[in-house]
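Novice: The following block contains a protein sequence and its predicted model.
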Amino acid sequence: MKTVKVKDTAIPALGLGTWRLSGEVCRDIVKAALEEGWTHLDTAAIYQNEAAVGTGLRSASVDRGAIFVTTKVWYDDLDPERMIRACEESLDRLGLDYVDLYLIHWPNPKVPLKESIAGLMELKERGWIRAAGVSNFPSRMAAEAQEHAEGELVANQVEYHPFLSQKEVLEVCRGTGMALTAYSPIARGQVSEAQVIRDIAKKHGRTESQVALRWLIQQEGVVAIPKTSQRRRLAENLGALDFELTEAEMEEISALGSREGRQTNPDWSPTWD
């Protein structure tokens, strides 16, 4: 598996997203993914599926040390003491001694960012998390978080796909030493409707999803976490690793993006770039 190296952390370039997966469906797709060669799992406390992810991980014939597990703390638990309890509860549900990456899921203006980052650093000091990061942080806030962390954050997970430009966030991530992890990387299936992507897919003998994922992971410092509940999609998505897009094709796909392409924008969202 290709990895994105950030400091001493190697993040697999493709990860299995698990938002809205639950119970046996979640458990079974996690197990299947690991047995088909996936090495990166992404979950969160708010998804209410950490236990299923953990069960799927333990039921697969893989070495825990070879699997990169990411989970996230919800914005109600960003006070350092509450964050420590929340992380302990996540570890209990996952059935793990540590997670490889722990993210602040959404910023919370009611909790000073400096305090939240201090909580992450305490968890790293305890050995409960191997690396720390943030999620859904616009560029200025991501830069501020990295400053408070004295450069220790390794990732900012945000919505990113061909229809949503994240130029500012990507520039800050690269400039401050963070990977950008792209959720909703195939725009909830809408990439198949773009003629540009369809033409490029036909040229390469690939699917539109593979082209969108390749466009993401071919960019410097970008990780993608597509979600699926269908086993046949696991091999398809891994196929994004074994071909390349030309520079012209990369530019054609990039030209589809704008600030209006955002699909995830809940009431508690920060002010986006």
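Specialist: Right, received. Where do you want to start?
Novice: can we go C-alpha only for contacts and neighbour counts from here?
Specialist: Noted.
Novice: where do the strands sit along the chain?
Specialist: Counting by DSSP state E, the chain has strands at residues 3-6, 9-12, 16-17, 40-42, 68-73, 101-104, 132-135, 153-159, 179-183, 222-224.
Novice: could I get these as TSV with mean neighbour count and distance to T271?
Specialist: TSV is the format used below for the strands of the chain (neighbours: other CA atoms under 10 Å; distance: least, CA to CA, whole Å):
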stretch	mean neighbour count	distance to T271
strand 3-6	17	27
strand 9-12	19	28
strand 16-17	23	25
strand 40-42	23	25
strand 68-73	24	20
strand 101-104	26	17
strand 132-135	25	14
strand 153-159	26	13
strand 179-183	26	18
strand 222-224	28	22
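Novice: before we go on, here's another structure to hold up against the first:
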Amino acid sequence: MDYLQTQGLSLPRLGLGTFRMQGDVCRAAVESALGLGYRHIDTAEMYANEEAIGPAIAASGVARKDLHVTTKVWHENLAPDAIRKAFDTSLQKLKLDHVDLYLVHWPSKNMNLPAVFETLMKLKEEGRTRAIGVANFNIALLKTVVEEIKAPIACNQIEYHVMLDQTPVRKYLASKSIPLVAYCPLAQGRAATNEALIAIGRKHNASAAQVALKWLLDQDGVAAIPKASRAESQQANLGALKVKLDDEDRKAIAALPKDQRFVKPAFAPAWD
């Protein structure tokens, strides 16, 4: 497994996303992933599955120091007191004494960014989260956080896959040595049925999904957190690490439409 170094963290470049997994299904998925060698688990207050993930981590026998756990605060809870309350609840549900990375899940129109990051920094100083970061922040918001507030963010987690160009955000993050963590890295399953990706996969004895995942992981400073509840899918995603794409493959992927954004809540920031 490759790691990205950021703000004192060694972030495994391939993690397990857990959105829309709950209860016993989520617990079994996390136990399975940890058994297969995953060491990066991504969750959020909004996923309502931290209570399932906590026991799965406890049962895994994996040493806490070898595990990376990310969780996030929902955009409705960005007042300082609300952040603290949300954080305490997350930690309690996860049955952990600290998380590795705590993110602002989505920006909100009326948030006070300096106050948000002052609160997050205090949680970091208290040793309750090893690092802080953001998700779904556009370049304008990133500039405020990085250049004005000077917050030491460890990543920006955004939708990124073969069908969505994120070059401007990726270049900005790279210029500041901040990793991009790609969610929906398989375009919500659409990558698996894409004819161009299937053809590339055939050449390498790999699946279309593995091709899509490796395309992301071949990029400097990019990590990915595909959701996978079944052990077979988790194993297949690990198998993507062995795929070797060539220039011809990358050219074919570059020719795919790059304007397919699938996560578009009403409260999302303006992306252009």
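Specialist: Alright, I've got the coordinates. Values in this document were obtained by computation on a predicted structure and should not be read as measured data.
Novice: Rebuild the strands of the first structure as CSV, extending it with distance to G261 of the first structure.
Specialist: Below are these laid out as CSV (distance: least, CA to CA, whole Å):
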stretch, distance to G261 of the first structure
strand 3-6, 26
strand 9-12, 26
strand 16-17, 20
strand 40-42, 23
strand 68-73, 24
strand 101-104, 23
strand 132-135, 18
strand 153-159, 10
strand 179-183, 13
strand 222-224, 17
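Novice: Out of these, which gets nearest to A51 of the first structure?
Specialist: Nearest to A51 of the first structure among the strands of the first structure is strand 68-73 (11.7 Å), distances taken as CA to CA.
Novice: Can you tell me which residue sits nearest the middle of the first structure?
Specialist: In the first structure, the centroid-proximal residue (CA atoms, centre = their mean) is T181; its distance is 4.1 Å.
Novice: Would you check that that residue makes contact with P226?
Specialist: No: applying CA atoms under 8 Å, one finds T181 of the first structure not in contact with P226, separated by 10.5 Å.
Novice: what sits against K109 of the second structure?
Specialist: In this structure, K109 of the second structure makes contact with F267, judged by CA atoms under 8 Å, 6 or more residues apart in numbering.
Novice: Look up how far L142 of the second structure lies from it.
Specialist: Noted for K109 of the second structure: a distance of 14 Å to L142 of the second structure, by CA to CA, to the nearest Å.
Novice: Over to L164 of the second structure?
Specialist: Applying CA to CA, the value for L164 of the second structure to L142 of the second structure is 19 Å.
Novice: what about these two, which has more around it?
Specialist: With neighbours defined as other CA atoms under 10 Å, L164 of the second structure and L142 compare such that L142 has more, 21 against 17.
Novice: what about K264 of the second structure, how many neighbours?
Specialist: Using other CA under 10 Å as the criterion, K264 of the second structure is surrounded by 8 other residues.
Novice: What does it correspond to in the first structure?
Specialist: Structural correspondence for K264 of the second structure with respect to the first structure (TM-score structural alignment): N265.
Novice: residues near the closest residue to L238 of the second structure other than its chain neighbours, how many?
Specialist: Counting by CA to CA, 6 or more residues apart in numbering, L238 of the second structure lies nearest to L14, which is 7.7 Å off, once chain neighbours are set aside. The criterion is other CA under 10 Å. On that basis, L14 of the second structure has 26 neighbouring residues.
Novice: hang on, isn't L14 of the second structure packed against H40?
Specialist: Yes: contact status for L14 of the second structure versus H40: in contact at 7.0 Å, counting by CA under 8 Å.
Novice: show me where the stretch 51-200 of the first structure has helices.
Specialist: Along the stretch 51-200 of the first structure, the stretches classed as helices by DSSP state H, counting those that start in this stretch are 80-94, 113-126, 139-148, 167-176, 195-204.
Novice: Next, the angle strand 68-73 makes with the longest one.
Specialist: Between helix 80-94 of the first structure and strand 68-73, the angle comes out at 130 degrees (axes from the mean of the first three to the mean of the last three CA atoms, to 10 degrees).
Novice: quick one: helix 80-94 of the first structure to chain centroid distance?
Specialist: The chain centre lies 19 Å from the centre of helix 80-94 of the first structure; the measure is CA atoms, centre = their mean, to the nearest Å.
Novice: what about the strands of the first structure, which gets the closest to E88 of the first structure?
Specialist: Per CA to CA, nearest to E88 of the first structure of the strands of the first structure: strand 68-73, 10.6 Å.
Novice: which residues sit against the closest one?
Specialist: Outside strand 68-73 of the first structure, the residues within contact range by CA under 8 Å, 6+ apart are 11-12, 39-46, 83, 86-87, 90, 99-105.
Novice: 6 Å instead?
Specialist: Taking contacts as CA atoms under 6 Å, 6 or more residues apart in numbering, the residues outside strand 68-73 of the first structure that touch it are 39-45, 99-105.
Novice: Appreciated, that's everything.
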